[in-house]
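What shape does this take:
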Amino acid sequence: MEKFWVETRTDAQGRAVVVPHGELDLATQRQLREAIQELLMAGQVDLVVDLDHTTFLDSTALGTLIGARRRAHALKGSLALRCHRTQLLNVLRVTALDRVFTILEDE
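Below you'll find the model as predicted:
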């Protein structure tokens, strides 16, 4: 089993960036949810989830991202996704989540 971890940092625009490394699925989505929740509770309401180090994304992970977006918006914030991985972009397109999330492909 591939090791999974979540890194957090701040980008040049002052947004909190959450970077999941490895497979994001039922077994690991809780770590992502908790990292995002900690940032939101600390007042970081403009977030980016950088999926460039994510090797797999399942439906539970998608649900986690949708829930995190809702929580950020409830706090008058935002949650965007950064993604350059074709496989993951295809998942977002097939599920129509590319219409729900702002996808930062050019950053």
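
When you work out contacts or count neighbours from here on, use the C-alpha atoms and nothing else.
Will do.

any idea how far the nearest residue to Phe56 once chain neighbours are set aside lies from Thr60?
With sequence-adjacent residues excluded and distances taken as Cα to Cα, 6 or more residues apart in numbering, Phe56 is closest to Glu23, at 4.6 Å. Distance, Glu23 to Thr60, using Cα to Cα, to the nearest Å: 12 Å.

circling back: so the residue nearest to Phe56: helix, strand or coil?
strand (DSSP: H, G, I helix; E, B strand; the rest coil).

That one: what's it in contact with?
Residues near Glu23 by Cα atoms under 8 Å, 6 or more residues apart in numbering: Glu2, Phe4, Thr54, Thr55, Phe56, Leu57.

tell me the centre residue of this structure?
Val49 (3.2 Å; Cα atoms, centre = their mean).

Secondary structure element holding that residue?
Val49 is located in strand 46-50, with elements delineated by DSSP states H and E.

How far off centre is the next helix or strand after that strand?
Sequence order places strand 54-57 as the next helix or strand after strand 46-50, per DSSP H and E. Relative to its chain's centre, strand 54-57 lies at 11 Å (Cα atoms, centre = their mean, to the nearest Å).

One more, so I can put them side by side:
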Amino acid sequence: MSININSKLDSQNNFWDIALEGELDVSTADKLKEHLHKLAEEEIVDMKINLTNLDYIDSTGLGVMIGVLKKLKIEDKEIYILNPKSNVRKIFTITGLDKIFKVEG
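Below is the predicted model of the structure:
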């Protein structure tokens, strides 16, 4: 199980453009946590996380996103979840996190 993370700052529109690929679970969550916190330290702006190529997410992965969202909310910033596959979207819906994150697509 692995995860690939690609990110770039869209300074024109003022947000982090992040794409996740693979599986986000207990074995890959720390990698994402370090990456997202590093981005937030670099620049506190909204994060748009594209999940088009994310095949799986578990509660550990959700916890990482919640932790980063709390940090961003202090500065009135958001995390947008873009294009989740149906099985990933279902996890957000079941947990009620679709009400906390901005889920689009």
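
TM between them?
Put the two chains on top of each other and the TM-score (TM-score structural alignment, normalised by the length of the second structure) is 0.88; 104 aligned residues with a Cα RMSD of 1.6 Å.

Among the contacts of Glu23 of the first structure, the buried ones, what's the ChimeraX command?
In ChimeraX, this line selects whichever of the contacts of Glu23 of the first structure come out buried by 16 or more other Cα atoms under 10 Å:
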select :54,57
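
Which other helices and strands does whichever helix in the first structure runs longest contact?
The single longest helix within the first structure, with elements called by DSSP state H, is helix 59-74. Judged by 3 or more Cα pairs under 8 Å, 6 or more residues apart in numbering; DSSP states H and E, helix 59-74 of the first structure is in contact with helix 29-41, strand 78-82.

Of the ones you listed, which stretch is the most buried?
Most buried of these, by mean neighbour count (mean count of other Cα atoms under 10 Å): strand 78-82, with a mean of 21.

Now do it against helix 29-41: the angle between them, please.
130 degrees (axes from the mean of the first three to the mean of the last three Cα atoms, to 10 degrees).

quick one: the following helix or strand past strand 78-82 of the first structure to the second structure mean distance?
Using DSSP H and E, the next helix or strand after strand 78-82 of the first structure towards the C-terminus is helix 86-94. Here the mean offset of helix 86-94 of the first structure against the second structure after fitting is 0.9 Å, by mean Cα distance after the TM-score superposition for the first structure.

Read off where the following helix or strand past helix 86-94 of the first structure ends up in the second structure.
Where DSSP H and E defines the elements, the next helix or strand beyond helix 86-94 of the first structure is strand 103-104. The alignment of strand 103-104 of the first structure onto the second structure (TM-score structural alignment) covers residues 103-104.

Would you mind getting the average deviation of that stretch from the first structure?
Mean for stretch 103-104 of the second structure is 1.2 Å (mean Cα distance after the TM-score superposition for the first structure).

The residue nearest to Lys85 of the second structure when sequence neighbours are not counted: neighbouring residues, count only.
Leaving aside its chain neighbours, Lys85 of the second structure sits nearest to Thr52 (6.3 Å; criterion: Cα to Cα, 6+ apart). Neighbours of Thr52 of the second structure under the rule other Cα atoms under 10 Å: 17.
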